[in-house]
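A.B. asks: just the structure for this:
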Amino acid sequence: MQLMMIVVVLAATVAVAVTKFITASNASKEAFKTVNLLKTLTVNTLIYGERGTGKKTLAKYIVPNASVIDASSFEELLTAIESSNEIIITNIDSSPNIQRVFQAIKNKKIRVIATCASTNIGEMYDDIFSVKLDLPPLSKRMEDVEALIDIYLEEIKEIVRDDVKFNKSNFIPDVSDNSISLKKQIFSYSFLENITVNELMHLIENYLEDKIGTNNDYRNNLYLYEVPLIRAGLKKFKSQLQLADKLGLNRNTLRKKISENSEYGL
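C.D. replies: Coordinates of the predicted model:
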């Protein structure tokens, strides 16, 4: 007899970083208890949510020895189902023939942990998955985001050096793409916070190498120096008048430069 459908909707759940579950919030701690319960049950589970919320890592935690196959690799997936006792299927909603996949699962009676991005799934999923887990975006788990930041910073220190500077007071986490955007932002932010003069010049040199070759290159690329200088000055001095004085420029000259570079947010 098929198990009654269990829908577990988590207000906030486990944030995942590489191989760790983050349980900084009370809701995540409760969710982790549910996940540990699933490790002891031989039921099929569907984990859905936006990308970067930790669906695949959560699935691997439940069945650590299972093969991981993306549903878009149709023939590979069918072969894996026939030769395995348990399997992780990622992006199952992207399968080119979901009916055949489900039939193969039923025939083999294999245990499946699957992930998908959409919550708008058909009733056919109910016949396969007894448990559903909804992973909310990181924007609803800001306590977990703080813990993730610390984990990513530790990664950076291992790759670069232990004395990497990172000013959290001016840092606004980008969780628009969940852990994907957050990790990218932290690595970029750390690089910019710790960049040396020579590294900065080398970066600009590489950028300009393929963009120069005309008689107006010097003038056309001055904005690369002027825009960040004016931005930094306005942020520091809060006044065009004071900035013009500090830069040794006529106020009208500064206004002209700001106007010429308005497309860059000045």
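A.B. asks: hey, let's count contacts and neighbours off CA atoms from now on
C.D. replies: Fine.
A.B. asks: all the strands of the stretch 1-150 of the chain, in order from the start?
C.D. replies: Here the stretch 1-150 of the chain has its strands, by DSSP state E, counting those that start in this stretch, at 6-9, 15-17, 20-22, 45-49, 67-70, 86-90, 111-116, 131-135.
A.B. asks: can I get those strands in a markdown table including distance to residue 76 and mean neighbour count?
C.D. replies: Formatted as a markdown table, the strands of the stretch 1-150 of the chain follow (distance: least, C-alpha to C-alpha, whole Å; neighbours: other C-alpha atoms under 10 Å):
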| stretch | distance to residue 76 | mean neighbour count |
| --- | --- | --- |
| strand 6-9 | 29 | 14 |
| strand 15-17 | 27 | 24 |
| strand 20-22 | 28 | 19 |
| strand 45-49 | 20 | 24 |
| strand 67-70 | 8 | 18 |
| strand 86-90 | 11 | 25 |
| strand 111-116 | 15 | 25 |
| strand 131-135 | 25 | 22 |
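A.B. asks: how about a markdown table for the ones you listed, with distance to residue 98 added?
C.D. replies: Below are these laid out as a markdown table (distance: least, C-alpha to C-alpha, whole Å):
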| stretch | distance to residue 98 |
| --- | --- |
| strand 6-9 | 21 |
| strand 15-17 | 28 |
| strand 20-22 | 30 |
| strand 45-49 | 14 |
| strand 67-70 | 12 |
| strand 86-90 | 12 |
| strand 111-116 | 12 |
| strand 131-135 | 18 |
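A.B. asks: one more, so I can put them side by side:
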Amino acid sequence: MRRSLMLFFELYNNTVKYLLDALIKVLNQFSIIEELNEELESIFLNSYDGISIVNNKGITIRVNPAMERLTGVKKEEVIGKDMRQLVKDGVFNDSVSLQVLETKKATTIIQKSRTGKQTIMTGTPIMDQDGRIKNVVINIRDITELYNLKEQLERTRELTSHYQWEINELRLQVIKQNDIVAESKEMHDILDLALRVAKVDSSVLLLGESGVGKEVLAKIIHKSSSRFQLGSYIKINSGAIPANLLESELFGYEEGAFTGARKKGKPGMFQLATGGTLFLDEIGELPLELQVKLLRVIQERELIPLGGVKSVKVDVRIIAATNKNLKKMMEEGKFREDLYYRLNVVSIEIPPLRKRKEDIPALISHFLNEINHKYNFRKQFTAEALKQLISYNWPGNVRQLANIVERSLITSKEEWICKEELSEEFTEGKARQFDFDDIIPLNKAVELVEKTLINKAMEKYKTTYEVAKVLNVSQATIARKAKKYRDYEHQREK
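C.D. replies: Okay, here's the model as predicted:
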């Protein structure tokens, strides 16, 4: 009997404990649900968008404060009211909830309330387990914001159009003032970029083959900047001055700095350009030891003249130009990486003339007018001559084109210049493209190609040893052939 009682009490205690644990779990679940309800209620009440809930009978059961703000209709006017009656009474001009109840699909409309406010309303059906609509949840947004965004977008488009018009006008002014010929989109884009760059003092690196017009663009940037009124445009060609003189030309020197120095010394290009623009042409030719000094001047904005002890402040805008591949030179250790990034804040690459054929006819016309006016000529090219000029690849770019046009006008006896009368240099230039219009003896063709390659290499490299190495022949061969073609040219000139 006693044992039975003990078993009963043990079973009773376990049952009570189980029930208590289950009750605690249920209470915890209720607590979580209550927290979620509070969170959802907070979201509902504080949502920036209006929210309205309509049941499956079309009766509004809940609205949040944002709904009142957006529509101008008080909640007392809609809660517990049938949307059909509200539309009939003119509170709203339409009801998205009634459309959702009819179509059973999410729907969006623009709704206007009697206060005159317009809103975008999106109704979404909430289904029960049987697939029937239980409620319709309506999201309400102010259409005024969309109208404001639309107006802002239209204003932005108008401003963009206006700015583009101003850029075009500036470009036309620059073209007119600087006597520039630019018909191609590539050159228009380059001029637009140059005008934008002119407004700031950042360093500019101009890239492109010889003769494309890098110096012309440098002058445009200077003339279009505030520095045009404050200082000079000074140019120095890094490849045209011997290395031992280049330092004193750039940075100047003090009295007694070296044998033959002026008594009072001499200011360098940096000092002469103070307040203005310094154009460093052929920057790829600058010796490495001077690259270090140039970098310091650009960074510190001060220099110490050769033979001097005191630093001199300088304020210049740097524009550099080269026809060389500076990235490759950096890899080969011939150009400093830090100087490259100092100069290349903004880079502008001018395409060769062969890649902007649209500019060639306009350039020919420009040079024709210029030279006819200069020499009081009235000469023109025939259609065939023009066709040949336009189709040519122009390895020397604009500079070569100007030279060919001037030479053709001067040497031609007739007012109409036919293709046979084009400058001989131009005719020989066809050999550079290995495109012969007529059959010529093979040895003559070989000579033309050989002469072209040797002349091109001699222009690029300093010694016949370097030329021989590039062309893979002996130095004696280069010297002999160079003399042969030079003597041939002298005989023709006589």
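A.B. asks: in structure 2, what residue corresponds to residue 57 of structure 1?
C.D. replies: Using TM-score structural alignment, the equivalent of residue 57 of structure 1 in structure 2 is residue 216.
A.B. asks: ok, residue 31 of structure 1 next?
C.D. replies: Counting by TM-score structural alignment, residue 31 of structure 1 lines up with residue 190 in structure 2.
A.B. asks: contacting residues for that match?
C.D. replies: In this structure, residue 190 of structure 2 makes contact with 348, 350, judged by C-alpha atoms under 8 Å, 6 or more residues apart in numbering.
A.B. asks: do that again at 10 Å, thanks
C.D. replies: Applying C-alpha atoms under 10 Å, 6 or more residues apart in numbering, we find residue 190 of structure 2 in contact with 182, 196, 217, 348, 349, 350, 351.
A.B. asks: specify which member of the residues you listed is nearest to residue 379 of structure 2.
C.D. replies: The shortest gap between residue 379 of structure 2 and any of the contacts of residue 190 of structure 2 belongs to residue 182, at 23.1 Å (C-alpha to C-alpha).
A.B. asks: from residue 183 of structure 2, how far out is the residue lying closest to that closest one once chain neighbours are set aside?
C.D. replies: Computed as C-alpha to C-alpha, 6 or more residues apart in numbering, the closest residue to residue 182 of structure 2 that is not its neighbour in sequence is residue 359, at 6.0 Å. From residue 359 of structure 2 over to residue 183 of structure 2 the distance is 5 Å, taken as C-alpha to C-alpha, to the nearest Å.
A.B. asks: compare the two and say which is more crowded by neighbours.
C.D. replies: Shown here are residue 359 of structure 2 and residue 183; by other C-alpha atoms under 10 Å, residue 359 has more neighbours (20 against 16).
A.B. asks: tell me the counterpart of that one in structure 1.
C.D. replies: In structure 1, residue 359 of structure 2 lands on residue 144 (TM-score structural alignment).
A.B. asks: please apply the same query to residue 375 of structure 2.
C.D. replies: Residue pairing (TM-score structural alignment): residue 375 of structure 2 is matched to residue 160 of structure 1.
A.B. asks: any idea how many residues pack against its match?
C.D. replies: If you count neighbours by other C-alpha under 10 Å, residue 160 of structure 1 ends up with 11.
A.B. asks: that older thread, out of the strands of the stretch 1-150 of structure 1, which comes closest to residue 184 of structure 1?
C.D. replies: strand 15-17 (12.9 Å).
A.B. asks: what about that closest one, distance to the chain center?
C.D. replies: On the basis of C-alpha atoms, centre = their mean, to the nearest Å, strand 15-17 of structure 1 sits 10 Å off its chain's mean C-alpha point.
A.B. asks: helix, strand or coil: sort out the nearest residue to residue 142 of structure 2 once chain neighbours are set aside for me.
C.D. replies: Sequence neighbours aside, residue 119 is the residue nearest to residue 142 of structure 2 in space, at 4.8 Å (criterion: C-alpha to C-alpha, 6+ apart). Secondary structure, DSSP: H, G, I helix; E, B strand; the rest coil: residue 119 of structure 2 is strand.
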